[in-house]
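Chemist: 3D, please:
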Amino acid sequence: MTDHTTPERATHFIRTIIDEDLASGLHQSIQTRFPPEPNGYLHIGHAKSICLNFGLALDYQGQCNLRFDDTNPAKEDMEYVESIQRDVQWLGFEWSGEVRYSSNYFEQFYQYAMELVDKGLAYVCFLNMEQQREYRGTLTEVGKPSPYRDTPAAENRQLLEKMRNGGFKEGECVLRAKIDMSSPIMCMRDPILYRVRFQHHHQTGDAWCIYPMYDFAHCISDAIEGVTHSLCTLEFQDNRRLYDWILDNITLPNATRPRQYEFSRLNLEYTVMSKRKLHQLVDDKLVSGWDDPRMPTISGLRRRGYTPASLRDFAERIGISKVDSFTEMSILEAAVRDDLNVNAPRSMAVLNPVKVIIENYPEGQVESIHAPVHPQNEAMGKREIFFSREVYIDRDDFREEANKHFKRLVLGKEVRLRNAYIIKAERFENDENGELKTIYCSYDPDTLGKNPADGRKVKGVIHWVEASKAVPAEFHLYDRLFSVPNPGKAEDFEAVLNPDSLVIKKGFVEPGLVDAQAELAYQFEREGYFCRDNQHPGLVFNRTVGLRDTWSENA
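Modeler: Below is the predicted model:
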């Protein structure tokens, strides 16, 4: 017997199911699918599903389809289709064969609907939506049958044909399954299978004026494509009854019988995962777009500097279970921080600059210094930085007086400039508003490149940028989008938006970053991890994450 388990990955209940199915001979190989509706951009919850479906197919040497469940043209757009494909590929996955669409199977869906009609298991209903809700009942009261429920099959066939041919107005009638109006599972109380919609479809044009409901199309698409394990989130648990009922009552297109399994969706603190609410944020212009770096969308995280490897690692860390819970933002940040700590080149940037004049350094001289690109990875080589009489440091790195815990520049005391010399603050001057304007220092020319442990004791090391070659840059400092851990529970989720979710600073970077590649992360020493924005034409750096976890202490 072949061992299909993958010891290097954490096991979970879906892997156990697959192992048992393969061991028993129920399936010779596995087929999964990622089936987004093209009605918005993907978010990090979808990333979890992508990693699960494509990851299982890779681990078990099976296949995974990308299928757009495009059954509601009123809310769908090719922009979303294209963005979803980009996101899947950016995460590092490739789908099996061509991109698929549920709309590819519209004719087959219609024939299966006719099969249910002919079996007396579906009927055309003329109740309006309000009446349907009334007849449906409640969680404590059973529903009552539609007066159209017992229409003869031959008449229902004619009515369904008339629906297809445009003979009814939108909302005039629907096709419903005939199941059980007294079922404790609400979705089994004669659910709608088809509705009339005179909408142009991005794939089929105007060929259809009736469109199948998601629950009807989804399970049949799985069956047509030979999906073995149909994986979805827990909110579809009750819908599994309908999924099975439809497949049990049609002539399956092949021998493979899909089975649905549910896992817990991702709930991430300080954000929302509802596509409706994400749409609202975009439509109300509360963010700059779907790819705003504060958004939990894959495109937003990418623009902010998150890497494919970090999101795959995050998905692995949170695991797969059947227990709904909230995931701490610190877990997501730890995943990207661990990745960037190893892979991000180092540089220096001053976000809140103040000028330092080193009075005993020769005027007009600019010195070239070679610093490591990464202190723990010599293979990444060296970078050229410059030193002269004038440099910029962060104004928060200087105090006139300070206690022993302040290990930066203090008047009358020394500090080392990273990769350069030890300087001593001699005096300073303020501007007319009393704000710090210039710090005057001296330097020790014998301290270049010396190890701080060589006997010369200084309290700390600060970052800096040489003034004449410094490149002006803008820095976007992002924080949590909402001010409460669970904004989805707020009566008005817009009211709990964090007003400080974006702070913009203007400062300087090393000259080597003038042509920085968009999305490539850098560690700006002592400031955090940043990447160049992939939309802004200027030199704008987005902060991906700080150098340490600050979520717990700020919560």
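Chemist: When you work out contacts or count neighbours from here on, use the C-alpha atoms and nothing else.
Modeler: Noted.
Chemist: I'd like the secondary structure assignment at the closest residue to Tyr105 other than its chain neighbours, please.
Modeler: Distance criterion Cα to Cα, 6 or more residues apart in numbering; nearest residue to Tyr105, sequence neighbours excluded, is Ser221 at 7.3 Å. With DSSP: H, G, I helix; E, B strand; the rest coil as the basis, Ser221 sits in helix.
Chemist: is it true that Glu426 lies in a strand?
Modeler: Yes. The assignment for Glu426 (three-state DSSP) places it in a strand.
Chemist: if I look at it, how far off is Tyr361?
Modeler: Counting by Cα to Cα, to the nearest Å, the gap from Glu426 to Tyr361 is 14 Å.
Chemist: and for the two, which residues touch both?
Modeler: Ser442 (Cα atoms under 8 Å, 6 or more residues apart in numbering).
Chemist: give the contact list for the residue lying closest to Leu301 once chain neighbours are set aside.
Modeler: Nearest non-adjacent residue to Leu301, counting by Cα to Cα, 6+ apart: Pro293, 5.7 Å away. Going by Cα under 8 Å, 6+ apart, Pro293 touches Gly300, Leu301, Arg302, Arg303, Arg304, Tyr478.
Chemist: wait, the last one sits on Lys505?
Modeler: It stands for Tyr478. No. If you go by Cα atoms under 8 Å, Tyr478 and Lys505 don't touch, sitting 11.2 Å apart.
Chemist: please give me the structure for this one as well, since I'd like to look at both together:
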Amino acid sequence: MESPAPRHFLRTIIEEDLREGRVDEVVTRFPPEPNGYLHLGHAKAISVNFGLAEEFGGRCHLRFDDTNPEKESQEYIDAICEDVRWLGYAWAGEVRFASSYFDQLYAWAEHLVREGKAYVCDLDADRAREFRGTLTEPGRNSPYRERGPAENLDLLERMRAGEFDEGSKVLRAKIDMAHPNMNLRDPILYRIRKRSHHQTGDRWCIYPTYDFAHGQEDAIEGVTHSICTLEFEDHRPLYDWFIDNLPVASRPRQYEFARLNTSYTVTSKRKLKQLVDGGHVDGWDDPRMPTIAGMRRRGFTPAAIRRFCEMVGTSRATGVADVAMLEHAIRDDLNAHAPRAFCVLNPLRLVLTNYPDGESETLTVAKHPSREELGSRELTFGRELVIEADDFRESANKKYKRLVLGKRVRLRGAYVIEATDLEKDSAGRVTTVYAQLVRGTLGEDPADGVKAKGVIQWLHAATARPATVRRYDRLFTDPSPDRDEDFLQYLNPESLVVMDGALVEPAVAAAAPEARFQFERLGYFVADRCSHNPAAPVFNETIGLRDSWSGGEGQGA
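Modeler: Below you'll find the model as predicted:
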């Protein structure tokens, strides 16, 4: 039985609005700008907007605020749609675009001009900054502020017709250049951008600003609860001013919550792009990236990401969530659902001298220690095996629970063995371990009088399949890489280690891309969604078994 969703202020607001009859149906929206890939912070916003609509039987729209064609592309649109679907959410109706409302937004801009509440300004960017003032000093009126409505309408139409160069003119709202909120100091409504748009082609050469379009889009769509992060709190008075001064049919209410900040992570689109463009990572979906595409490729599960978003809570208090909480949620989910399998990263030859040469047997091993419905798997067992090189020592103290010369250990799901001899190469490295199988010890229950110090994984040498295994660590060594502009100095040089000599079970090598496993005693891994195939298996490490956040260790190891 699932525990009830935790209480937070947005749920309280919606419950009261429904109870008091202020809204009949909850309508939210997720409005990304299609200028980059979504990241963990967006996952939180998605879970809030889609989750609340789902909880209260309402609708959530997916709307792209595509007002800046210079930085937008269809690639980002497709990736964002895929991310939302992968997280387990469905938007109401068709995908929406701000560009679908360009005609209406332009008509509303004309309305403001006719009402004397907007004007065309010729100040270039540098002079406009000078006139704008500072946080402690009021701005000054533009010398073009008193143009009459007729002149402004003519200039606006000529802007739309492409008569003027980029940067030569903008349309601004006429509000208050001395207002303490900088967003209300005659903000720009339209600017000239002679760029082809991914939705509208070359129909427009002027585009509305995000601030002018955003609130009106909500009004057009009948959004009841416009939920966004705290950085938009200072923009709310501007959105309200537009709604107050335009003939809109509905009035959305904006509510802000604290964005999700996570340790050892950067989520600035500019900085993420810097990582990609600088070759510090292998693309936007690199498993070390905090993008949803990267987390998916790493093997994170939608359920775990949604669970993490619930764990950190929804409030107006800004803070930083420990990334170990996310790791805990991932590990907890995978421990419950991921089938077990054997992988040997650094193979060491093991020969069972008392096992008949040329013979083999098939052993049946459970896929999961506590989920019988997952079934079992078959493993070939024979005279020559491979084990993890780190699982053998010539001699060791009592704390070492693996194979030692003269000591016994259990092969997981198979027999107890005792190491009897070894071979080394000219450099003194152990190349082969010889052991004897202890008869009557098949299975997990030890036979009378037979004691084994530990349990190790193994593979049949002749049937094991070679695979590439990518082991990952955190991308940054510092918990707050964002504190310096030069965040690249905190890159972890060991965030990726590629192991080309690994071996896995045949069935694991044949698994479909994105299949997840617990490689016993190693961690959780996923078949890479981009490059894995049965002829050349590739597995990405999702997370280790140890859980540093809760102080325990992953179960089932």
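Chemist: Please tell me I have it right and the residue nearest to Tyr105 of structure 1 contacts Phe106.
Modeler: No. Under the criterion of Cα under 8 Å, Ser221 of structure 1 is not in contact with Phe106, lying 9.8 Å apart.
Chemist: In structure 2, what residue corresponds to the residue nearest to Leu301 of structure 1?
Modeler: Here Pro293 of structure 1 is matched to Pro287 in structure 2, going by TM-score structural alignment.
Chemist: now swap in Leu409 of structure 1 and tell me
Modeler: By TM-score structural alignment, Leu409 of structure 1 lines up with Leu403.
Chemist: For its match, give its distance to Leu411 of structure 2.
Modeler: Where Leu411 of structure 2 is concerned, Leu403 of structure 2 sits at a distance of 10 Å (Cα to Cα).
Chemist: now do Glu55 of structure 2
Modeler: For Glu55 of structure 2 relative to Leu411 of structure 2 (Cα to Cα), the value is 48 Å.
Chemist: which one of those two has more residues nearby?
Modeler: Using other Cα atoms under 10 Å as the criterion, Glu55 of structure 2 and Leu411 rank with Leu411 on top: 23 against 12.
Chemist: Nearest spatial neighbour of that one, chain-adjacent residues omitted?
Modeler: Ile456 (5.3 Å).
Chemist: Not counting its neighbours along the chain, what's nearest Thr327 of structure 1?
Modeler: Leu268 (4.9 Å).
Chemist: okay, now the one you found: neighbour count?
Modeler: Leu268 of structure 1, neighbours per other Cα under 10 Å, totals 21.
Chemist: That one against Ser330, yeah?
Modeler: No. The pair Leu268 of structure 1 and Ser330 fails to qualify as a contact (Cα under 8 Å) at a distance of 10.0 Å.
Chemist: got the contact list for the nearest residue to Thr291 of structure 2 once chain neighbours are set aside?
Modeler: Spatially, and ignoring its direct neighbours in sequence, Thr291 of structure 2 is nearest to His39 (3.7 Å; Cα to Cα, 6+ apart). Neighbouring residues of His39 of structure 2 by Cα under 8 Å, 6+ apart: Thr267, Pro290, Thr291, Ile292, Ala293.
Chemist: Return the closest of those with respect to Glu394 of structure 2.
Modeler: Comparing the contacts of His39 of structure 2 against Glu394 of structure 2 with Cα to Cα picks out Pro290 as the nearest, at 42.7 Å.
Chemist: Which parts of the stretch 251-400 of structure 2 are strands?
Modeler: Counting by DSSP state E, counting those that start in this stretch, the stretch 251-400 of structure 2 has these strands, from start to end: 253-257, 340-341, 343-344, 347-352, 360-366, 376-382, 384-388, 392-393.
Chemist: Which of these sits closest to Cys530 of structure 2?
Modeler: strand 343-344 (20.5 Å).
Chemist: Just tell me the aligned range of the closest one in structure 1.
Modeler: Going by TM-score structural alignment: strand 343-344 of structure 2 matches residues 349-350.
Chemist: so how much does the matching stretch differ from structure 2 once superposed?
Modeler: For stretch 349-350 of structure 1, the mean deviation from structure 2 after alignment is 0.4 Å (mean Cα distance after the TM-score superposition for structure 1).
Chemist: To which residue of structure 1 is the residue nearest to Leu411 of structure 2 aligned?
Modeler: Aligned partner of Ile456 of structure 2 by TM-score structural alignment: Ile462.
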